[in-house]
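# here's my sequence, what's the structure:
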Amino acid sequence: MSMENLRRKRRRSNGETAERRRPSGASARREAPALRRTSSGASPRSGAQSTSPPGRGGPAGAGAAEDPGGAGRRAARLPRAPGGGVRQGGPMSTLTEDLTDLFDHVWGRFRARMAGLGDAEWDWRPTRDAHLGLRRRIAHLTGTLREDRNPVWLGLPPVSPPAEPEPEPESARAALAAAELAYARWRGWLAEVPQEALAEPIGAVAGPYGEATRLSFVLHLADELVHHTAEAALLRDLYAGTH
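Have a look, this model is predicted:
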């Protein structure tokens, strides 16, 4: 066989091998989707990722490259512990527990701001109006938190026997101690209220406010606590700036 014939035979052999390796038209069409789509839903040509967040209509695994840590997902609500800490396991917190946590947070902030309060500062006021001093602010908070109507408006049994009027504190230390007792009393009542009871109306015992829900009453007390403790903190700042 001449060299030219040998070259022709090799070219024919190589062409037949390549033809056998090339998929037929039907086979190529069946394989095309696998070539065009990756597991993340992206086209290998464009490299684009789906932007649909998980759980909102996007395919499983979509957006993983943009949010590898899952930060884009709606955060799961953490279970809460009394006093504002995070519960270690167990059921998710109830509305009653969330409200109690809110009050604990505000009260803890107030307690910290009142640290070191002396008698002279407690008795001081920026004007002649006696209602503008810390003495009256703290007394008002104490009376609001320990009021006998509070458990009744929350749907709990009334205080029996009714609480005796507290004597007027004679020092800053006594005033803050009375406030702590009043807060503990209010917190105990609030913690007893079942979550479903918060949506119920207070009832005739509340007079013109009878159609208001117990939750609205709790939020009213929260507003009282927040703004009066903020006033007390401001008075401390004013005293520090003028003495």
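
# CA only for contacts and neighbour counts going forward, please
Fine.

# give me the neighbour count for R21.
Close neighbours of R21, defined as other Cα atoms under 10 Å, add up to 8.

# cool, the one 4 residues further on as well?
One way to gauge burial is a neighbour count; for G25, by other Cα under 10 Å, it gives 8.

# can you check W153 too?
For W153, the neighbour count with other Cα under 10 Å is 22.

# right, and it touches I202 too?
Yes. Contact criterion Cα atoms under 8 Å: W153 and I202 qualify, at 5.6 Å.

# so L190 makes contact with T100?
Yes. L190 lies in contact with T100 (Cα under 8 Å); the separation is 7.0 Å.

# tell me the contacts of W122?
Counting by Cα atoms under 8 Å, 6 or more residues apart in numbering, W122 touches 133-135, 171-172.

# what of L235?
By Cα under 8 Å, 6+ apart, the contact list for L235 reads 125-126, 133-134.

# second chain to compare with the first, below:
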Amino acid sequence: MTGHVLPVLLRGWDDAHARLDQRLAGLGDTEYLDEPVDGAWSVRRGDDGTWATDWADPAPDPAPVTTIAWRLWHLASGCFADYLAQSPPGRPLTVSGLQWHGDVGSALRDLEVAATAFRAAMTDLGEEGIWRPLGPAWGPYADSSWADLLVHATDELAHHGAEIALLRDLYRWR
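Below is the predicted model:
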């Protein structure tokens, strides 16, 4: 069998990204921060005026329901941007850690910045480069390849995108 796997992996990424992008159309600040259940994790303004996500380590069991704001932070900052922090392009966002945005416009902008930067990094690695190991900075995942990370990131995009879509559906029906 001959051929290249990178275009196939990127097609999966592009499909998941396009689905999420369509489902985010028309999202407003109220829905972005809506807490569908009591005790939901979200993004909150601190006493100093900055916004940060709810978090606990270790995570509670069962895991709390999270808002659209929290899920967008997780995708953009906690996944795509953090993955790039260990790569030559570096982290593409100015927010880090638990910092995030209290408004949907800034969140969607940073989601696009992080997603675009992650995809570009995978493309820049090329067909041979995606098979290189992630390296020592990745700890227990050091021997995993960049292709493994791309598959994982696509899974994050698809499953959190579906959860965001469901939250939007439930919001409309409430």
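
# contacts only, for the spatially most central residue of the second structure.
For the second structure, the residue sitting closest to the mean C-alpha position, by Cα atoms, centre = their mean, is L75 at 1.2 Å. L75 of the second structure makes contacts with 111, 156-157, 160, as judged by Cα under 8 Å, 6+ apart.

# repeat that with 6 Å
Under the criterion of Cα atoms under 6 Å, 6 or more residues apart in numbering, L75 of the second structure has no contact partners.

# trace it over to the first structure, please.
L75 of the second structure maps onto L141 of the first structure when the alignment is built from TM-score structural alignment.

# over to D110 of the second structure?
That one, D110 of the second structure, aligns with A178 by TM-score structural alignment.

# could you do L150 of the second structure as well?
Here L150 of the second structure is matched to V218 in the first structure, going by TM-score structural alignment.

# what strand or helix carries that match?
helix 214-242 (DSSP states H and E).

# which parts of that helix are buried?
Neighbour-count burial for helix 214-242 of the first structure flags 214-218, 221-222, 224-226, 228-233, 235-236 (criterion: 16 or more other Cα atoms under 10 Å).

# T94 of the second structure in helix, strand or coil?
coil (DSSP: H, G, I helix; E, B strand; the rest coil).

# what's it aligned with over in the first structure?
Counting by TM-score structural alignment, T94 of the second structure corresponds to E164 in the first structure.

# from P126 of the first structure, how far out is its match?
For E164 of the first structure, the distance to P126 of the first structure (Cα to Cα, to the nearest Å) stands at 32 Å.

# and the two? Which one has more around it.
P126 (13 against 6).

# A112 of the first structure: which of the contacts of L235 of the first structure is nearest?
For the contacts of L235 of the first structure, the closest approach to A112 of the first structure (Cα to Cα) belongs to L134, at 15.0 Å.

# residues contacting the closest one?
Residues counted as contacts of L134 of the first structure (Cα under 6 Å, 6+ apart) are 122, 232.

# quick one: it from L6 of the first structure, how far?
According to Cα to Cα, L134 of the first structure and L6 of the first structure sit 111 Å apart.

# mean per-residue distance, stretch 230-239 of the first structure versus the second structure.
Following the fit onto the second structure, the mean deviation recorded for stretch 230-239 of the first structure is 0.5 Å by mean Cα distance after the TM-score superposition for the first structure.

# so that stretch corresponds to what in the second structure?
Under TM-score structural alignment, the match for stretch 230-239 of the first structure in the second structure covers residues 162-171.

# any chance you could map the helices in the second structure?
Along the second structure, counting by DSSP state H, helices occupy 6-24, 29-33, 68-73, 82-85, 104-129, 146-173.

# closest to V43 of the second structure out of the ones you listed?
Set against V43 of the second structure and scored by Cα to Cα, the helices of the second structure come closest in helix 68-73, at 5.9 Å.

# any buried residues in the closest one, and which?
68-73.

# now the residues you listed in CSV, with distance to D14 of the second structure?
Output for those, formatted as CSV (distance: Cα to Cα, whole Å):
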residue, distance to D14 of the second structure
I68, 21
A69, 22
W70, 22
R71, 19
L72, 17
W73, 19
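
# what's the most distant pair in those?
The farthest-apart pair in the buried residues of helix 68-73 of the second structure, when distances are taken by Cα to Cα, is I68 and W73, at 8.6 Å.
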